[in-house]
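**Q** Next comes the sequence, and after it the predicted model I'd like to discuss.
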Amino acid sequence: MACQSVSIINMDEQALLGLNPNADACYRQKAMVYFEQLKESQDAWEVCAEALAKGIYRDGTQQLIRETLMKWLQGQLMNSQPEKPFIRNKAAQVFALTFVMEYLTHWPKFFFDLLSLVGLNPHGVDVYLRTLMAIDAEVVDRDILHSPEEVRRNTLIKDGMREQVIPSLVESWYQILGAYQQSHPEITCQCLEVVGAYVSWIDLNLIANDRFVNLLLSQMSVEDLREEACDCLFEIVNKGMDPTDKTKLVESLCQVLQSAGFFNVDQEEDVDFLAKFSRLVNGMGQSLVLSWTKLAKGGDVKAAAEALRALETKVPLLLQLLVHDDDDISANIVGFCYDYLNVLKQDVMLAVMKKLTYDEEYNFDNEGEDEAMFVEYRKQLKMLLDRLAQVSPDLLLEAVGRVFNNTIQRWQTASFMEVEVAIRLLYMLGEALPASHGAHFSGDTAKTSALQDMMRTLVSSGLSGYQHTSVSLEFFETVVRYDKFFLVEPQHIPNVLMSFLDHRGLRHSSPKVRSRVAYLFSRFVKTLHKHMNSFIEDILSRIQDLLELAPPENGFPALLTSDDQLFIFETAGVLIVHGESPAERKQALMRSLLTPLTDAFRLLLAKLASEREEERQAALADCLSHAVGFASRTSKAFSNKQTVKQCGCTEVYRDCLQTFLPALSCPVQRGSLRSAVRSFLHRMIICLEEEVLPFVPAASEHMLKDCEAKDLQEFIPLISQITAKFKDQVSPFLQQVFMPLVLAIFEVLCRPAEDNDQAAALEKQMLRRSYFTFIQTITSSGMNEVLANQGVENVERVLFTIIQGAVDFPDPIAQKTCFIILSKLVELWGGKDGMAGFPDFIYKHIVPACFLAPLKPSFDLTDAQTVLTLSECALTLKMIHLRRGPEFIQYLQQEYLPSLQVSPEITQEVCQVLQQPDAKVLKNYMKAFFQRAKL
């Protein structure tokens, strides 16, 4: 038969016959031509694969293909020279495709046939190993996309192989590895690659046993084999398995490797091998990390600790490989390094969480030194947690979430220490998470979701009823820390409100809890009052008894202290003011809130006036002060948007003022009563605006009687506040009260005091500062007529006190204020149309003050506050030049500076600088001028 050319469009059966060693020369030549074309063609193997995969040949043909393949393989066994590698690879692919098609149906003994034929013949073993790799590519390789039908077929093939042939294949690998280690290292390497490929899906016990592993480890010492042996061990280590078993496997491998000297990285010169070894160490390290993570999450503390110990013993080796000069070796270990750092962070987090826990001996009712030390220690732990959060916020969130959820699921049976620390960790996240997590419930969805889930669990778990002080406190602290959560999920507000109001919160058996909850409740309401409109009157009703003034003769201990009640009154005010009721309803609610206070105040004030016993007087005065303080606190609810007038509450607060003011003339316990009423007046100036003005003269008259330094010092800010706010409206009143106030101040300042009475000296210093601040307020408010209309003698007297304050008292804060006043007075009265006689006062007193004050030894130019004073002094000189012009320059040149023995050159300098427009130049020059002058 003549030989013909062959086409590769369809699989040529005759060409396959040519593979038979006994075939005619013509067929053999035809087969060679055919496979040469297959070799060159890009799509030829699609044809082959399609033919085999679809089974388009009849049974006889399939039998022919099987026989042909086995005969070809038999020929390989007898040939002294093997076929070229590409022929062997193609043949292996044909074997693999035939296997995939035939194994489950017509050729279940595929491997047994192959193994019985091949034996330990090196050429046959080569094709056998290539075939196994080709089968792995077809059946196992996850990088190849398979159809659902192919996936099902591949699963059946693997199941069949596991059941029928895998032990025999593993035995063949063992024999091959032992037989060819010395004579055919390339076959041994192929076999190691096969083991590495198949270990991922076969029973690991067939490989991970002493016999097999010892063989592999022995090959780690053979130069031609050790890189492949490393890769094979890497695949074994990467095999998914029980974490405890994995830890044992890795440890046993490490012990043998270390005993054999492989951990002595510095002594190894083969960088290619070290790169493979580094990859193996990386795999072992990451496997241990995975084992630790699974065991820790599963709660197996003992096994997790063993995995962690195993991990820690690898760190020296990790560091040796990480710092190696070769970058490939170093790069291969980075994954282990990163994972280990994560473990360290998690381990530290777990340790911190454990150490945050109270011990059973902690005395919550009577906290002593030990308890204080633990609280301080907790702060240090929190700082550590914050630092960890900066590095790994996600890790912290996950760790806290795990502890929190595990504990809250079983809170009814968990100890108070466990429950408290679980909530505490959630609370700590608020500060620990970086700023990017900001509002906690907006932004990063993952973080938001985690926090939101934990908060939802907290408020819906029933945990608010846990009977322990520490847990109760932590619950309310956390609810308020994350009050923005309730803006996102307002459906939880009613339940949480009830926990604040009942025995879990404001009526808790512990005074400590009640006290803290009073404050936290006010914060909660301030944030969420818009969502409480339908509950307002119910809440006010429930807290009614907590708003009662407790008179001293009551004898029953109140649920809340007066300080705690302040927060409840403020909360009540917020609910009323920010509710959606009409103004009339708000007025009625506010009146019902404040009327009990004013009624009680009148009765108690009458008792105080007739009381002779000092202790009882003090108790009554305290109670009266509390009543005023409570009323004052309710006014904090008002804002620019919700004013007293808009809410219809003006009359209510006017009535309060009317009730409280008589206390100013009470002859006993004057200090505390005046202080309380004065504070209320401050609030009313802000809230009532001009409605407060009719009350001011009488109040001032009472407060100026029989004053002490402290009384005056506290009264002046009130007058300053009125002056700054109402300006011209209060000018007549100020003109009337000005000199009585100034004379009262002078009288107190002139009282003799002992030289060593530092408290009295400080009181006088503070009063002097307040006095100068008051004068500054009047002048800067454009109300110079208040001072100007006091008569010449009184004006002069006041002016001299300001000059004295600028020069004589070594108090840079007061001195600065005095120079600001002088500068303002020069601006107001120093011009051509200013106050008569004032220009003369400028030259006789203000100009000398500007030079004499900085020349004083007590005027310290290295002190920052004193330098600010010097700046105001320079600005005063600048203002004099602005108002008096060349006349002032002439006075300095011809009279004043020569009188100070200043040289003509320096005098000229001073005058030139004064005439420059830039005030900063003058300030800098004056500082240098006085520094030179004081040398």
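**A** Arrived safely, thanks for sending.

**Q** only C-alpha atoms for contact and neighbour calcs from this point on.
**A** Noted.

**Q** Against residue 75, how distant is the residue nearest to residue 125 when sequence neighbours are not counted?
**A** Of all residues not flanking residue 125 in the chain, residue 118 sits nearest, at 6.1 Å (Cα to Cα, 6 or more residues apart in numbering). According to Cα to Cα, to the nearest Å, residue 118 and residue 75 sit 11 Å apart.

**Q** Have a look at these two and say which one is more surrounded.
**A** Shown here are residue 118 and residue 75; by other Cα atoms under 10 Å, residue 118 has more neighbours (21 against 18).

**Q** close enough to count as contact, that one and residue 129?
**A** No: checked against Cα atoms under 8 Å, the pair residue 118 and residue 129 is beyond contact range at 10.6 Å.

**Q** what's the closest non-adjacent residue to residue 280?
**A** Nearest non-adjacent residue to residue 280 (Cα to Cα, 6+ apart): residue 234, at 4.9 Å.

**Q** What is the neighbour count of the one you found?
**A** For residue 234, using other Cα under 10 Å, the count is 20.

**Q** Which helix or which strand is home to it?
**A** Element membership for residue 234, per DSSP states H and E: helix 226-237.

**Q** Comparison target below:
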Amino acid sequence: MTIDEEVVNTLTSRIGSKEENTLNINIKDRMREQDVPALANAWYELLTEYKERSLDFAEMLLRIVGVYVAWIDISLIVNERFVSLIYSFLLTTSIRNAAADCLTDIIKKGMKPLDKLQLISILGIVDVLQQVDLSSDSEFRGRVARLVNNLGLQLCQIWQDTNPQANSTYPPTANPTAYSHVSQLVPILLQFLRDEDDNVSEAVFGFLRETLNIFKTIKKATGSLPQEQKALLRQILESIVMKMKYGENMEWVCVAIAGGSESVGTIGEDSIGDEDMLNFLEMRRELKRFYDQIAALSASLTTTFLHSAVTTTLTTFVNEKASDWRDLELALYLLYLYGEAIKGVPQFAVVAPSIGVNGGKNMNPISPAGAPLTPLGECLFEMCKSGVSAYPHPSVSATFFEIACRYSNFFEICPDCIPDVLEAFVDARGLHHPLLANRTRVWYLFWRFTKDLKVKLSPFIQTVLTSIRDVLTVEASLPPILAPDFDLSTYKDQTFETKTYLFEAVGLLISQHSIPAQQQFEYLSVVVNPFLTEIQASLEACRAIQQSSNGIIGGVSGVGAGSPRHRDLELVWTLHHRLMALGSIAKGFPDVLTNKKGVSAGATGGPCAQIFKQVGEITLVALETLSRFEVIRSAARFTFGRLINCLGQDSQFYLPPLITGLLQECSIMELVEFLPFMGQVAHKFKATIISILNGLLFPLVQKVFFFLNQVPSGTDEAMALVELRKSYLAFLMGLFASELENVLVTEANRQHLNLILQSVLHYAQDMSDVPVSRMAFGILLRAVNSWGSQGENSGGITPTVVNDNKSGSVSPDLSERLEAPGFYQFMYEHIIRITFEVPMKPTFDLQDGQSMLVLGEIAGLQKAMAQKQGDVFLSYLSQVYLPSINCPADLAQEYVQALQQLDTKQFKKYFQVFIQKSRS
């Protein structure tokens, strides 16, 4: 072993010097010539002698053989006497682990495919393994499973190497011989795959994967799988499914089957450890990949198996009512997985092709009277009608709801099943489930189900709302002891964040067009009024505290539950939750349609609008009362982001006090989120919002510059400033996209236009953040498109003023585009300059994809200036600017001609070549 560690081991060769490695190679060569045959004979003699006298010594000898076999003549070990001796050790309890490992090392020896195939044939391991007792020792089973896995991997690789489709240099008998060995080994593979010890099962996953790859290659070559492979595939599928089943000593945990974050809640006191459970779930995910491979190889086999497994299990449940939860959970889990495994849109009913019934969300499924269901449709129908969701183990109902959401379009085909599912959703199986983990997941699933089927759910809305009224509440609690530096704005309540899906689902249900407006009003009142009352009471309590100066809202601190600080922060936290709940309900309502001018296309004063106006008013009161708290500002911004869509123009009345309250004490990240909010407002209302934007623009820009001019105190703040730059530029881009760039040049803002343009210019030149640079150039492009036609003496025009019929205020008339004072000079002094300077910078990476997008934006900007300014711009380039940067006259003339004659796409290619040549 010492010789191996110091001379042979690959790690030694990696860290040794060149001279040491050369010496080691010479030692190995000399050993092969003179010493190794004697060593091999000595190993055999010693193993024969000590297999009875000292098993420990014999075990060490087997390890030595395994180490040396990688580089010595294989025939010294693989011969009748030596192999027979090793095989005999497999029957000796104390030494069989080492014997299995030694055989694994022999199998792994690097050899040419035909030599390895001959070695495997000589060894005859499959025949030996059939005689070995694998019943008791899981560690030994794991060693043998590792041997089988390595043997299988070698055989699969030989099969791939000798495949006539890929390589015709091998004898024609090599490939079928390799496959024959694989097929003989598969039954042993399946035995280990079904082993009760997960570690043993996982040890053969590699061989299983490559076996399925062989089947895939065969199918690709022949168009379909031969019957022999289909039979093996069926056995593999059965073994995989058997292994997916929870073990007898396992307890289920509530997880989101579709992936993502896991909400874990164990059932029972004898649950296995979390690590074991996570290992099982990870193994299930790996088994699912095999399941998907099999489905891709034979969809019909998978469908037939699924139908049999699910219907048999459900029939047993219906008839006996005493099924094991593990059987039911497995059957439903398979039904859930089927939707991912089978490619294409799930089919629920067998109909003529012209009818086109399917489960696609972008289609319009119909209900064909009397059309027979597909196997998948039958499974879903049986699931809904069997009452399996009432089984008392939480795993069953949890998986039931996951399936109902995955195949929600099935209920378009079979609407008679909707009441069964809705009843389960609203009772103790779903939204009223005693386990928080289950309830939390169902909140989200109920939202998905409602969103997909809201039209079909109209007849059941009153029953649903009555059944869930008691869960439409918020619970906001804080840790019993608060640290002195506790910050409410960074505290997360994941449970409540998930519950907002439930509130949005309620909004989706109530807002159905098929429900009369007055009925919608009554439903919405029942849901919203309790929150309005509670918020009003909380605000009165806050005012009382402020007046008494007894608490953090009034200035007093504390740490423990019951202290003024804890009590008041919990009150603020509760207010935040209630406002968020109201905003989530509003989110479920459809947007009020607006025309191109931002004017509401339909009536906005319906009964529900009156309720949402109350929500807006009380939100403003909460913001005014508690604007110092970031969580209240955040909740107000969220709620109004939804109310704007519900109320349309009617929400504009609330915007000035809202904006004032949000900006008064906002943080960097709040401003990052506020700018998209204002972009949403601008896009929604366009010209009708001009009076608000006109007064807001420069104070907002000042706030942005105040933060951007700060030196970041740490990594988090530096990242926040990067996000603020992006939000600021996106806001400016949004103004142009919404055709609101005139707000930049109104009487109130034109004096600040140069400051804004200079900031955009600065970020365009900063290649330390390439995406930001691209955004800035995009803004300059839009500015040129808007104002680039004006001449040198343009000083802007005084905008016409019109009277706002609603408020009596005056607003600029945006029916005609206003000129931008000084933009002509800005374009010639700065924009032209940076379009050449930026790509010529050493930091501009012409090999970087993002930088090339910037280069394309710059080329488009130059093309836009040429189109807007015409000969004036082209003459300036050829006679003034290009000569000033020492560009030869002939090249300058060529450049101007390209700019004038090529289209934008062609010029971008030319510009790239021009920059590359100029830099070289």
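**A** Perfect, thanks for sending it. What you see is a predicted model; the values in this text were computed from it and never measured.

**Q** what TM-score do we get after superposing?
**A** Comparison of the two superposed chains (TM-score structural alignment, normalised by the length of the second structure) gives a TM-score of 0.61, and 601 aligned residues with a Cα RMSD of 3.2 Å.

**Q** if we can go back for a sec, please report the distance of the residue nearest to residue 125 of the first structure from residue 133 of the first structure.
**A** For residue 118 of the first structure, the distance to residue 133 of the first structure (Cα to Cα) stands at 16 Å.

**Q** How about residue 577 of the first structure?
**A** 80 Å.

**Q** again with residue 660 of the first structure
**A** For residue 660 of the first structure, the distance to residue 133 of the first structure equals 98 Å [Cα to Cα].

**Q** again with residue 123 of the first structure
**A** Distance, residue 123 of the first structure to residue 133 of the first structure, by Cα to Cα: 16 Å.

**Q** same question, residue 435 of the first structure
**A** Where residue 133 of the first structure is concerned, residue 435 of the first structure sits at a distance of 53 Å (Cα to Cα).

**Q** So those two - more neighbours on which side?
**A** Legend: neighbour count by other Cα under 10 Å for residue 435 of the first structure and residue 133, higher for residue 133 (25 against 11).

**Q** Now name the helix or strand holding the residue nearest to the more buried one when sequence neighbours are not counted.
**A** Among residues not flanking residue 133 of the first structure along the chain, residue 194 sits closest, at 6.2 Å (Cα to Cα, 6+ apart). Element membership of residue 194 of the first structure [criterion: DSSP H and E] is helix 185-198.

**Q** repeat for residue 47 of the first structure
**A** helix 44-54.

**Q** Over which residues of the second structure does the helix or strand just after that helix lie when aligned?
**A** Once helix 44-54 of the first structure ends, the next helix or strand along the chain (criterion: DSSP H and E) is helix 59-78. On the basis of TM-score structural alignment, helix 59-78 of the first structure is assigned to no residues in the second structure.

**Q** so where do the helices sit in the stretch 701-850 of the first structure?
**A** 709-726, 731-750, 758-780, 784-788, 792-807, 812-829, 838-841, 847-855 (DSSP state H, counting those that start in this stretch).

**Q** okay, the ones you listed in CSV with mean neighbour count next?
**A** Shown next, in CSV, are those (neighbours: other Cα atoms under 10 Å):
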stretch, mean neighbour count
helix 709-726, 19
helix 731-750, 16
helix 758-780, 18
helix 784-788, 18
helix 792-807, 18
helix 812-829, 23
helix 838-841, 16
helix 847-855, 20
